[in-house]
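In: sharing a sequence plus its predicted fold:
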Amino acid sequence: DIDKTALGAKGRNDGVIDHARLEGIYRTMDSVLGANFDRAAFERQYDELNRAAYHSVTADNQDFLAYICLVLNAKLIQFDEFVKEVRGGNLDNFFQFTRWVNSRMMINPIGSERLRQVHETVMNCEFSGDPTPFKSFRRQEFITTIERMGNMASDASVDEMLQQEITLTNEVMEMAKWLAARGCLLLCMSDKPSESACPDGSESADLPPLHRVETHLVGATIQAQLDALG
C-alpha cells in the first residue's frame, strides 16, 4: 500500500494527507449546508466520533463518519441523541443509522434539496454494497489532495514541504529502484476509492489521476547501505 509509505510517509508527512481529507469534507459541508454549516461543531463531533468506541456504527469508514457528521450538523439528529443511542446499544450499525435518518426526513423534512440528494445517494450505494457511499465528499477529497501535490517551490525547506505538500519518500524510492535493477517485480497498490484517486467527468475532468501527479521527493538517502548489499 503506497499511501503513507511511498507517498506521505507515516509519522513524517502523513498529516498533509489527513488535512486534504478534512478540507474535502469541509468543502462538501459548505456545498450541502451552505451558511448553516457549523464548522466548530463539526470539528468537535468528528474528533469524538473518530474513535474506536463508535466503530460499531462508523465501521472506521471515513464515508460513514463524514455522512454521520453531516446529518448531525444539519440537526436532523442531535449529537447527544446519537451518542446516547450508541452507548445504550440501540444503534450499532450504519444501516440502522441511515434508516433513522430516512424516518426523520419523512417526519420533519428540514434541510436543503442537496442534503436529500446526498442521503438518497448514500442509501442507494448502501443497498448495492458500495463501501464508498459519500461520493461528493470523495470527489472533493480528490481535488484537495491534488492541490497538495507538487504545490511547493523546489527551493522550499524540507520542513515546509513536509508540512504543506504530500511528498514521495526518498528511502522507499531508492529501495524500489534497487530492487527493480535486480529484476524484482514491483507492485504499487492503494486502498483509496476510485472517486478519491481519479478525476470526475463533471467536477475535475481537467485533472490527472493521482498516480500521474508530479510531486517532490523528500527524505534521507539509503543508497550507500543498499550498495553495500551488492
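Out: That came through fine.

In: drop to CA atoms for contacts and neighbour counts, all remaining ones
Out: Will do.

In: ok, residue 128 - how many residues close by?
Out: Using other C-alpha atoms under 10 Å, residue 128 has 9 other residues around it.

In: likewise for residue 193?
Out: 14.

In: touching, it and residue 132? I think so.
Out: Yes. Using C-alpha atoms under 8 Å, residue 193 is in contact with residue 132, at 6.9 Å.

In: can you show me the strands along this structure?
Out: Using DSSP state E, the strands of the chain run over 168-169, 217-218.

In: winner for burial among the ones you listed?
Out: strand 168-169 (a mean of 24; mean count of other C-alpha atoms under 10 Å).

In: for that strand, name the packing helices and strands.
Out: Applying 3 or more C-alpha pairs under 8 Å, 6 or more residues apart in numbering; DSSP states H and E, we find strand 168-169 packed against strand 217-218.

In: ok, and what's touching the strand it packs on?
Out: Contact partners of strand 217-218, identified using C-alpha atoms under 8 Å, 6 or more residues apart in numbering, comprise 158, 167, 168, 169, 170.

In: another structure for you, compare them:
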Amino acid sequence: MTGWERARLSDVLGQRVIYRNLAPQDPGLPGLRDLWSQAGLASYLIPRKTSVEYARTVWLILEHAQRARGEPQPLERVLLIGDSARNDGGVARNMALERPSRAFIGTEDRTLPPSARIDGDQMSANRWSALSEMLRWLECSAFRCDESTAVLVDLDKTLIGARGRNDPIIDLARVRAAERTASGALGATFDVEGFRRLYARLIRPECHWITEDNQDYVAYLCVMVVGDVFPEPSFWTALETREISSLMVFCDRCEDRADRMSSGLLRAHREVRAGLLSQDPTPFKSFRNDEFLETIALMDLLPDTSTPEEVLASEIAITAEVLEVCRLLAARGALVFGLSDKPDEASLPTAKLAERGYRPIHDTVMKVHGERIY
C-alpha cells in the first residue's frame, strides 16, 4: 500500500460530539447541567446510557442543535449507528418511546458468512459493509433521512476502532493507561505481571457485580490490591463470601488501612473515594487522563507504506464504512451527531496538554480503513 486516507471525526461531525458528561463540544449548545430537570432527573447526576433520562437529555441537545444550525424543520425521527445492542440499541429503544427510531448494530466477524438481520426497528449485521443494506432498508420502510432526521453515531468501536476489526487497540490504550496509573502510584514496587493478571480477571463478566463494568473501578481495585493495601488472597476470599459487597465497601476497608499506604497510593485512594462519595461515574480521573494520552499515542503512528494488517494491529483507525454513511446522510441534510460513553477526561486534553498542541480525540488525525459501500 502506498498511501492512506486520513481524516478527523470533526471533518463530518464538527463539534457536534457528546462524551460521557453529556456536555456538547459545541459551546453554543446546552448540556446536562442545563437540561437535567427537563430530562426528568431529580438533580444533576449523569444518567446511565441505557436509561430513559439519558435518551431524553440527548434528544433535548439534538433539538437545540437543530435550531442552532438554522434548520426551520423540527426533528421528527432518529437513526442510531453503533456496536452494542445493549447500550446503543438501548438508546434507540428509549428514543422510540416518543418518536420514530431505527438502529444499526454492527460488528465484523469474518469467520461467518455475511449476515444482516432485521428485528423490528433494529438491523444487526456481522459486516460493517452491511451499512449499504441499512440504507436500502430505511428507504424501503419509508424512513426518511433528511433535514428532519437526527443521526446518532457511536464513536468507540463504531466510527473508530470498529468492533470485530480494530477494537482491541481501543482496549489496549485502556490497559496501558491502567498500568501507567498504577506505576505512578506504586513506583519501584509496581509488579506489572501481577497487575496484568489481576486486571484480566477483573474485567471478566463474572466480576461485573463489583466493577459494574466501569474501568475506573477496575483500575482502582487493581492499584489497591497490587499495592498490598488489600492483599490479593484475602481480596478474592472477601469477594467470594460477599464480605466485600460493593466498591464503596471495598473503599471503606481501604480507608481503614490508609496508614499503610504510600503517598502515591493515598493520593489515588483519596481521589477515587471523593468521586464515589459524590456519585461521580468517573471517580479515577487521573487514570482517565492517562487513557487520553495512551489513546492519542495509538493514532496515525505508522508510515504510509504500512499494510492494513499492520495498521489494524497497531493503530486506532476510522471506520471507512461508517464515515461514508455519515458523509452521505449529512449531504442529504440530516443532523449527524457523535455520541460516546467514553469519559470526557479520556477524550479531551487537559489545559496543559492543550497548550502543548494536543487536540480532542474527535479533532485528531487518524487513518481511514474499510470498504466502499456505494
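Out: Okay, I see it. Since the structure is predicted, the reported quantities are computational estimates derived from the model, not experimental observations.

In: how close does the helix ranked longest in the first structure sit to the second structure?
Out: Secondary structure of the first structure per DSSP state H: the longest helix is helix 14-33. On superposition with the second structure, the mean distance recorded for helix 14-33 of the first structure (mean C-alpha distance after the TM-score superposition for the first structure) is 0.9 Å.

In: counterpart of that helix in the second structure, which residues?
Out: Counting by TM-score structural alignment, helix 14-33 of the first structure lines up with residues 167-186 of the second structure.

In: equivalent analysis for stretch 137-153 of the first structure, please.
Out: Taking TM-score structural alignment, stretch 137-153 of the first structure hits residues 287-303 over in the second structure.

In: what distance separates the opening and closing residues of that stretch?
Out: Distance across stretch 287-303 of the second structure, first residue to last, is 29 Å (C-alpha to C-alpha, to the nearest Å).

In: can you pull the buried residues of that stretch?
Out: The neighbour-count check on stretch 287-303 of the second structure (16 or more other C-alpha atoms under 10 Å) flags 287-296, 298-300 as buried.

In: mind putting those residues into CSV with distance to residue 208 of the second structure?
Out: As requested, these are exported to CSV (distance: C-alpha to C-alpha, whole Å):
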residue, distance to residue 208 of the second structure
287, 19
288, 19
289, 23
290, 23
291, 21
292, 24
293, 26
294, 24
295, 24
296, 28
298, 27
299, 30
300, 33
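
In: how about the most centrally placed residue in the first structure, nearest residue that isn't a chain neighbour?
Out: Using C-alpha atoms, centre = their mean, the residue of the first structure that lies closest to the mean C-alpha position is residue 21, 4.0 Å off. Distance criterion C-alpha to C-alpha, 6 or more residues apart in numbering; nearest residue to residue 21 of the first structure, sequence neighbours excluded, is residue 141 at 5.3 Å.

In: quick one: closest of the strands of the first structure to residue 94 of the first structure.
Out: The closest of the strands of the first structure to residue 94 of the first structure is strand 168-169. By C-alpha to C-alpha, the value is 35.2 Å.

In: average offset between that closest one and the second structure?
Out: Mean for strand 168-169 of the first structure is 0.4 Å (mean C-alpha distance after the TM-score superposition for the first structure).

In: in the second structure, point out the residues matching that strand.
Out: Under TM-score structural alignment, the match for strand 168-169 of the first structure is residues 318-319.

In: would you format the strands of the first structure as CSV with distance to residue 30 of the first structure included?
Out: Shown next, in CSV, are the strands of the first structure (distance: least, C-alpha to C-alpha, whole Å):
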stretch, distance to residue 30 of the first structure
strand 168-169, 31
strand 217-218, 33
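
In: who wins for proximity to residue 5 of the first structure among these?
Out: strand 168-169 (7.1 Å).

In: for the closest one, give me every contacting residue.
Out: Counting by C-alpha under 8 Å, 6+ apart, 5, 6, 7, 8, 9, 215, 216, 217, 218, 219 sit against strand 168-169 of the first structure.

In: closest to residue 66 of the first structure out of those residues?
Out: residue 8 (22.0 Å).

In: ok, the nearest residue in space to that closest one that is not next to it in sequence - contacts?
Out: Distance criterion C-alpha to C-alpha, 6+ apart; nearest residue to residue 8 of the first structure, sequence neighbours excluded, is residue 14 at 4.6 Å. By C-alpha under 8 Å, 6+ apart, the contact list for residue 14 of the first structure reads 4, 8, 166.

In: any chance of JSON lines for the residues you listed, columns distance to residue 188 of the first structure and neighbour count?
Out: Putting the contacts of residue 14 of the first structure into JSON lines (distance: C-alpha to C-alpha, whole Å; neighbours: other C-alpha atoms under 10 Å) gives the following:
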{"residue": "4", "distance to residue 188 of the first structure": "12", "neighbour count": "20"}
{"residue": "8", "distance to residue 188 of the first structure": "14", "neighbour count": "24"}
{"residue": "166", "distance to residue 188 of the first structure": "17", "neighbour count": "30"}
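
In: distance to residue 27 of the first structure added to those residues, as CSV?
Out: As requested, the contacts of residue 14 of the first structure are exported to CSV (distance: C-alpha to C-alpha, whole Å):
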residue, distance to residue 27 of the first structure
4, 23
8, 22
166, 19
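
In: that older thread, is it true that the residue nearest to residue 21 of the first structure touches residue 24?
Out: Yes. If you go by C-alpha under 8 Å, residue 141 of the first structure and residue 24 touch, sitting 4.3 Å apart.

In: wait, residue 60 of the first structure sits on residue 50?
Out: Yes. Residue 60 of the first structure lies in contact with residue 50 (C-alpha under 8 Å); the separation is 7.5 Å.

In: residues contacting residue 194 of the second structure?
Out: Residue 194 of the second structure makes contact with residue 226, according to C-alpha under 8 Å, 6+ apart.

In: against residue 232 of the second structure, how distant is it?
Out: 10 Å.

In: which residues do those two both contact?
Out: residue 226.

In: coming back round to it: and the residue nearest to residue 8 of the first structure, how close does it get to residue 1 of the first structure?
Out: On the measure of C-alpha to C-alpha, residue 14 of the first structure and residue 1 of the first structure end up 14 Å apart.

In: go on, residue 109 of the first structure?
Out: For residue 109 of the first structure, the distance to residue 1 of the first structure - C-alpha to C-alpha - is 43 Å.

In: same thing with residue 77 of the first structure?
Out: In terms of C-alpha to C-alpha, residue 77 of the first structure sits 37 Å off from residue 1 of the first structure.

In: repeat for residue 20 of the first structure
Out: Counting by C-alpha to C-alpha, the gap from residue 20 of the first structure to residue 1 of the first structure is 18 Å.

In: same deal with residue 116 of the first structure?
Out: Distance from residue 116 of the first structure to residue 1 of the first structure, by C-alpha to C-alpha: 35 Å.
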